[in-house]
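In: Here is my input, please return the structure:
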Amino acid sequence: MLWTLLVFHWSHQSFREQSIQPLLHKLFTKEEIHDYIPQVTVRYHHTIIRAQSDPMRFIEFIFRKTSHLVVYAVLAALAYQALCFWGSRRRKRILFSLLYVVVIAMGDEWVQSAAAMRTSAIQDVVLDTAGGLAGLSAAVWAVPWGIRLWRTSNRIKRREAGR
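Out: All right, here's what the predicted structure looks like:
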């Protein structure tokens, strides 16, 4: 629940409050990073970003979209884990977690539409859902597998230490 509140807190912030461009300009000059930026043009929600001509904007764009993926991956994983306490079946937990992510993503975009200098985009809902699917995959398959692997390695270590 706390993570959901954090998502909506970030949605209320203006674009300027969240911008990393001032920090990027302090750390680098356009010339310093020019060789590291690909020759690409990105079209996203009525915007065209040319990486070579505006590298700071491009880096911020990549940072923002990666943030969407990560924030919603965490949200989905936390939702799935929270539903584990209710003891519902695995399929229901997966379905409800994914539904929760989609509803929060749509609510997030709705809140952003009212925030200063922010826009609402269906592409972000799709991106958020993709992040949610990644987080859900980690919570359902990767995390339990990692825990089993960790437990197995600890048992092996204890057996070897006992010899």
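In: CA only for contacts and neighbour counts going forward, please
Out: Fine.
In: for the protein, what spans make up the helices?
Out: 2-12, 15-18, 21-27, 30-34, 55-84, 90-114, 122-137, 143-162 (DSSP state H).
In: buried residues in stretch 58-75?
Out: 58, 60, 61, 68, 69, 70, 71, 72, 73, 74, 75 (16 or more other Cα atoms under 10 Å).
In: The residue lying closest to the fourth one once chain neighbours are set aside and residue 60, how far apart?
Out: Of all residues beyond its chain neighbours, the one nearest residue 68 is residue 128 (5.7 Å), with distances taken as Cα to Cα, 6 or more residues apart in numbering. Relative to residue 60, residue 128 is positioned 17 Å away (Cα to Cα, to the nearest Å).
In: Same check on residue 155?
Out: Distance of residue 155 to residue 60, computed by Cα to Cα: 46 Å.
In: How about the contacts made by the residue nearest to residue 68?
Out: When contacts are counted by Cα atoms under 8 Å, 6 or more residues apart in numbering, residue 128 touches 68, 69, 72, 73, 101, 102, 105.
In: Could you do residue 81 as well?
Out: Residue 81 touches residue 139, counting by Cα under 8 Å, 6+ apart.
In: Following up with a second sequence; could you model it the same way so I can compare the two?
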Amino acid sequence: MNPKVKVRLRIIAILTTLIWMIVIFRFSMDTGVSSHELSDFCVQIFNKAVYHFTGKDLRISITPEHYALIELFFRKLAHMSIYFILSINVMIVLFTFNMKMTLRMFISALFCFLYALTDEFHQMFVDGRGASFTDCLIDTSGALLGIIAALIIYCIMYTIMTKYQKHKGLIQNAY
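Out: Got it, this is the predicted structure:
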């Protein structure tokens, strides 16, 4: 890859990573009430989708305890999702450096884990929120899934680029 292109890609990747870290920080600034409202909104959308396909209203069809479990599931899925995206961003930054893939994976996982720790620490100071090491582990599991997704995308792109370069080389050799 052209060194200038690599530097530009690195800068863009660092900026998108920083922007995503700010997004996570902003979510962590939500009070317990507003965070609960956002989760409830997501569950309501899910409930509407279930109703659309099955004709059943979950609020009526299941117990309040089970409905609360659905909301908890969405809250934890949100944790995983935001760190899934963060780890992909970090991996893209690390793809612009020459290093072993295992080191990239380790750095990305460690970075996301440490950011999750600071995020949970930050939530200790937000009204109605608290720190949870379990949430930190859920965040990190989302990050690990993101690392796997980044590796799959990398392998696909690498294969495509390799085939393109071989094809391009064959065409040039034919003339």
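In: picking that back up, could you redo the helices of structure 1 as CSV and give each row distance to residue 49 of structure 1?
Out: Below are those laid out as CSV (distance: least, Cα to Cα, whole Å):
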stretch, distance to residue 49 of structure 1
helix 2-12, 22
helix 15-18, 16
helix 21-27, 14
helix 30-34, 15
helix 55-84, 6
helix 90-114, 21
helix 122-137, 16
helix 143-162, 37
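In: out of those, which comes closest to residue 41 of structure 1?
Out: Of all the helices of structure 1, helix 55-84 sits nearest to residue 41 of structure 1, with 9.1 Å by Cα to Cα.
In: That closest one vs structure 2, average offset?
Out: Aligned to structure 2 and superposed, helix 55-84 of structure 1 gives a mean residue distance of 1.3 Å (mean Cα distance after the TM-score superposition for structure 1).
In: Next, the angle from that helix to helix 2-12.
Out: 150 degrees (axes from the mean of the first three to the mean of the last three Cα atoms, to 10 degrees).
In: Which residue in structure 2 aligns with residue 111 of structure 1?
Out: Applying TM-score structural alignment, one finds that residue 111 of structure 1 aligns to residue 122 in structure 2.
In: what's the nearest residue to that match if we skip its chain neighbours?
Out: residue 28 (7.3 Å).
In: what's near enough to touch that neighbour?
Out: For residue 28 of structure 2, the contact set (Cα under 8 Å, 6+ apart) comprises 119, 122, 123, 126.
In: For the third one, grab the count of nearby residues.
Out: The one in question is residue 123 of structure 2. Neighbours of residue 123 of structure 2 under the rule other Cα atoms under 10 Å: 22.
In: now the last one
Out: Here the neighbour count serves as a burial measure; for residue 126 of structure 2 (other Cα under 10 Å) it reads 15.
In: what residues are up against it?
Out: Contact partners of residue 126 of structure 2, counting by Cα under 8 Å, 6+ apart, are 28, 29, 30, 31, 32.
In: Now restrict the residues you listed to buried residues only.
Out: Buried members of the contacts of residue 126 of structure 2, scored by 16+ other Cα under 10 Å, are 28, 29, 30, 31, 32.
In: With distance to residue 94 of structure 2 added, can I get those in TSV?
Out: Listed next are those as TSV, based on distance: Cα to Cα, whole Å:
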residue	distance to residue 94 of structure 2
28	26
29	28
30	31
31	34
32	35
